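Peer 1: pasting the sequence and the predicted model now:
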Amino acid sequence: MADFLYLASQSPRRRQLLEQIGVRAELLLPNADGDVAEDAEAIEAVLPGESPEAYVQRVTGLKLDAAVARHARRALAAAPILCSDTTVALDGRIFGKPEDAADAARMLAVLAGREHQVLTAVAVQAAGRRWAALSVSTVRFAAMTPAQIDAYVASGEPLGKAGAYGIQGRVAAHVEHLAGSYSGIMGLPLYETAQLLRAAGFVV
C-alpha cells in the first residue's frame, strides 16, 4: 500500500485536515494540460426531489468516478483516491455555493437565527473497492443584522463555500451552537475518513 493518497478536491482545507491526522495527500485535479474536460457544474446539479443526504452522497460518488477515470488516464502510481463533498441544508432545502455576493447575502439572511444541517460525504477507492460514509452536523447561527451579513460577505469568505460560509473563519463570531463533527463542517470529517482509510488498508 502506498504511503500517500490522491485527494480529488480543490479545497486547501481538506488537504490541511488530512495532514492533521498524518496523511500525505497528492492532489488529483481535473483539467490539467491535455486532460479531458470535466463538467463539474453538471455533477453538482440537484435532481428534482432529491434529499440533501442523497444529493451529497451522489455527488461525492460521481466526483470519485471522475477522479478514478482521471487517475487511469494519467497512468499514475497506485494509491487510494479520496473524494468529499459538503452541502448545507435547512428544512430539506439545499444551500450550495453562492453564485455571487448577492446570493451569499440572501443565503446568510435565511440561515441567520436558525439551526441548519451540514452534510459531508466522503468516499475512498482503493484496488477496485469503494468505501463511503456520511457525516451530519448541526449548526445554529445567532440572528444577524443586514450590516453584519454585508460585512461578512464583503470579506470574500462566503464565495466558493456551501451555505456561503466557512466555519473556521469570521462567521465563527455568529455561531451560537454546533453539534457533530467540526472537521466535517469544515469539509472532511476526520473520524469517518480515518475509518474508511483503515478499511482500505491505509495506515492512519
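Peer 2: In hand now; what should we look at? Residues are numbered from 1 along each chain as shown.
Peer 1: contacts, neighbours, all on C-alpha from now
Peer 2: Noted.
Peer 1: can you pull the contacts of the nearest residue to residue 121 once chain neighbours are set aside?
Peer 2: Nearest residue to residue 121, sequence neighbours excluded (C-alpha to C-alpha, 6 or more residues apart in numbering): residue 134, at 4.4 Å. Contact analysis of residue 134 by C-alpha atoms under 8 Å, 6 or more residues apart in numbering lists 57, 119-122, 192.
Peer 1: residue 134 belongs to a helix, doesn't it?
Peer 2: No. Using DSSP: H, G, I helix; E, B strand; the rest coil, the assignment for residue 134 is strand, not a helix.
Peer 1: ok, second structure coming up, stack it against the first:
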Amino acid sequence: MEFVLASQSPARLGVLRSAGIDPVVRVSGVDEDAVAAALVDPRPEDVVVALAEAKARTVVGEFADAVVVGCDSMLHFGGDLMGKPGTPEIARERWLAMAGGRGHLLTGHAVLRVKDGVVVDSAGGAGSTAVRFADPSPAEIDAYVATGEPLGVAGAFTLDGRGGWFVDAIEGDWSSVIGISLPLTRRLLAAIGISVTDLWRPNP
C-alpha cells in the first residue's frame, strides 16, 4: 500500500519524512477558488476540509492500492480566511494587519483508502492552532516580503522558515501550522482501519 501526499508543499513532505514516512507526491492542480465558491454558507473549517478532499480525489485514479492524503491550510484572522497572498502587495498588507495580533491556522485533511483504483473508505477533519504574531517593523515586513517566502504560503507566514522570526507563540499542534497535522492524520488513518506505524519506513 502506497502513502500518497496530494500536495506540492515541501514543508508537508519534510514533516512526513521526519516522522518516518516516505510518501509518493502527486500535485492535484485543483482550482481552489472554484471549490470554495461552490460551498454554501460554509464554516471556515468546512472550506479547508473541502479543499483537502478535492485535492485527494483528483489524484486517486493513478493508484491501485494506496492511502491518499490531501491537505489545505488557511489563516482565520479578523473574521477572514486567508490563503496564499500571491503578490507582494497583498502579503505586505496582510502583515501590517496581522502584526501584534492573533489568528488561527486551520488545516484541513482528507484521507482516502484506494483499492483496485476505487475509493473504498474515507475520513476528513480539520485542526486549529492559535498563532500569536510578533510586531515587526515596516522595514522588517518589507524585508520579509522581499524574500518571496510569504507569497506562496497560507496566511503569508511560515513557522519553519524566515517567518518564524515573527511568530511569538503558538497554542496547539506545531505540525498543523507547518501544513500537515501528525496527530490528526493518525486519527483519520485509524478511522479507516490503518495504523500509522504500519506506514513507517523500515529501520535502517
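Peer 2: Nice, I can see it. Remember, it's a predicted structure, so these values are computed and weren't measured experimentally.
Peer 1: about what we covered before: aligned to the residue nearest to residue 121 of structure 1, what sits in structure 2?
Peer 2: Aligned counterpart of residue 134 of structure 1 in structure 2: residue 126 (TM-score structural alignment).
Peer 1: now swap in residue 186 of structure 1 and tell me
Peer 2: Aligned by TM-score structural alignment, residue 186 of structure 1 pairs with residue 178 of structure 2.
Peer 1: burial check on that match, number of neighbours?
Peer 2: Residue 178 of structure 2: 24 surrounding residues under other C-alpha atoms under 10 Å.
Peer 1: touching, it and residue 157? I think so.
Peer 2: No. Counting by C-alpha atoms under 8 Å, residue 178 of structure 2 stays clear of residue 157, with 9.7 Å between them.
Peer 1: for the match of residue 186 of structure 1, which residues are in contact?
Peer 2: Counted by C-alpha under 8 Å, 6+ apart, residue 178 of structure 2 has contacts 11-12, 15, 158-160.
Peer 1: mind giving me the PyMOL select for the residues you listed, buried ones only?
Peer 2: Entered in PyMOL, the line below selects the buried ones among these, by 16 or more other C-alpha atoms under 10 Å:
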select buried, resi 11+12+15+158+159
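Peer 1: which residues of structure 1 does the lengthiest helix in structure 2 align to?
Peer 2: Assignment by DSSP state H gives helix 44-59 as the longest helix of structure 2. Using TM-score structural alignment, helix 44-59 of structure 2 corresponds to residues 52-67 of structure 1.
Peer 1: the matching stretch against structure 2, how far on average?
Peer 2: By mean C-alpha distance after the TM-score superposition for structure 1, the fitted stretch 52-67 of structure 1 averages 1.8 Å away from its aligned residues in structure 2.
Peer 1: how about that stretch: buried residues?
Peer 2: Going by 16+ other C-alpha under 10 Å, stretch 52-67 of structure 1 has these buried residues: 52-53, 55-64, 66-67.
Peer 1: adding distance to residue 26 of structure 1, write those residues out as TSV.
Peer 2: Below are the buried residues of stretch 52-67 of structure 1 laid out as TSV (distance: C-alpha to C-alpha, whole Å):
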residue	distance to residue 26 of structure 1
52	29
53	28
55	26
56	23
57	23
58	23
59	21
60	18
61	19
62	20
63	16
64	15
66	16
67	12
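Peer 1: quick check: stretch 7-17 of structure 2 aligns to which part of structure 1?
Peer 2: Going by TM-score structural alignment: stretch 7-17 of structure 2 matches residues 9-19.
Peer 1: the closest residue to residue 59 of structure 2 other than its chain neighbours in helix, strand or coil?
Peer 2: Closest residue in space to residue 59 of structure 2, ignoring its immediate chain neighbours: residue 28 at 6.0 Å, by C-alpha to C-alpha, 6+ apart. Put simply, residue 28 of structure 2 is coil when judged by three-state DSSP.
Peer 1: how about residue 184 of structure 1?
Peer 2: helix.
Peer 1: ok, the nearest residue to it once chain neighbours are set aside - contacts?
Peer 2: Of all residues not flanking residue 184 of structure 1 in the chain, residue 120 sits nearest, at 5.9 Å (C-alpha to C-alpha, 6+ apart). Counting by C-alpha under 8 Å, 6+ apart, residue 120 of structure 1 makes contact with 56, 84-87, 134-136, 184-185, 187-189.
Peer 1: repeat that for 6 Å
Peer 2: Contacts for residue 120 of structure 1 (C-alpha atoms under 6 Å, 6 or more residues apart in numbering) come out as 85-86, 134-135, 184.
Peer 1: next: residue 121 of structure 1.
Peer 2: With C-alpha under 6 Å, 6+ apart, residue 121 of structure 1 has these contacts: 56-57, 84-85, 133-134.
Peer 1: now do the helices in structure 2.
Peer 2: Per DSSP H, structure 2 carries helices over the ranges 10-18, 32-37, 44-59, 88-98, 138-146, 174-178, 182-191.
Peer 1: contacts made by the first one with the rest, please.
Peer 2: Pointing back at helix 10-18 of structure 2 there. Helix 10-18 of structure 2 is contacted from outside by 179-180, using C-alpha under 6 Å, 6+ apart.
Peer 1: returning to that earlier point: in a markdown table: the contacts of residue 178 of structure 2, plus distance to residue 168 of structure 2.
Peer 2: Listed next are the contacts of residue 178 of structure 2 as a markdown table, based on distance: C-alpha to C-alpha, whole Å:
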| residue | distance to residue 168 of structure 2 |
| --- | --- |
| 11 | 20 |
| 12 | 22 |
| 15 | 21 |
| 158 | 12 |
| 159 | 10 |
| 160 | 13 |
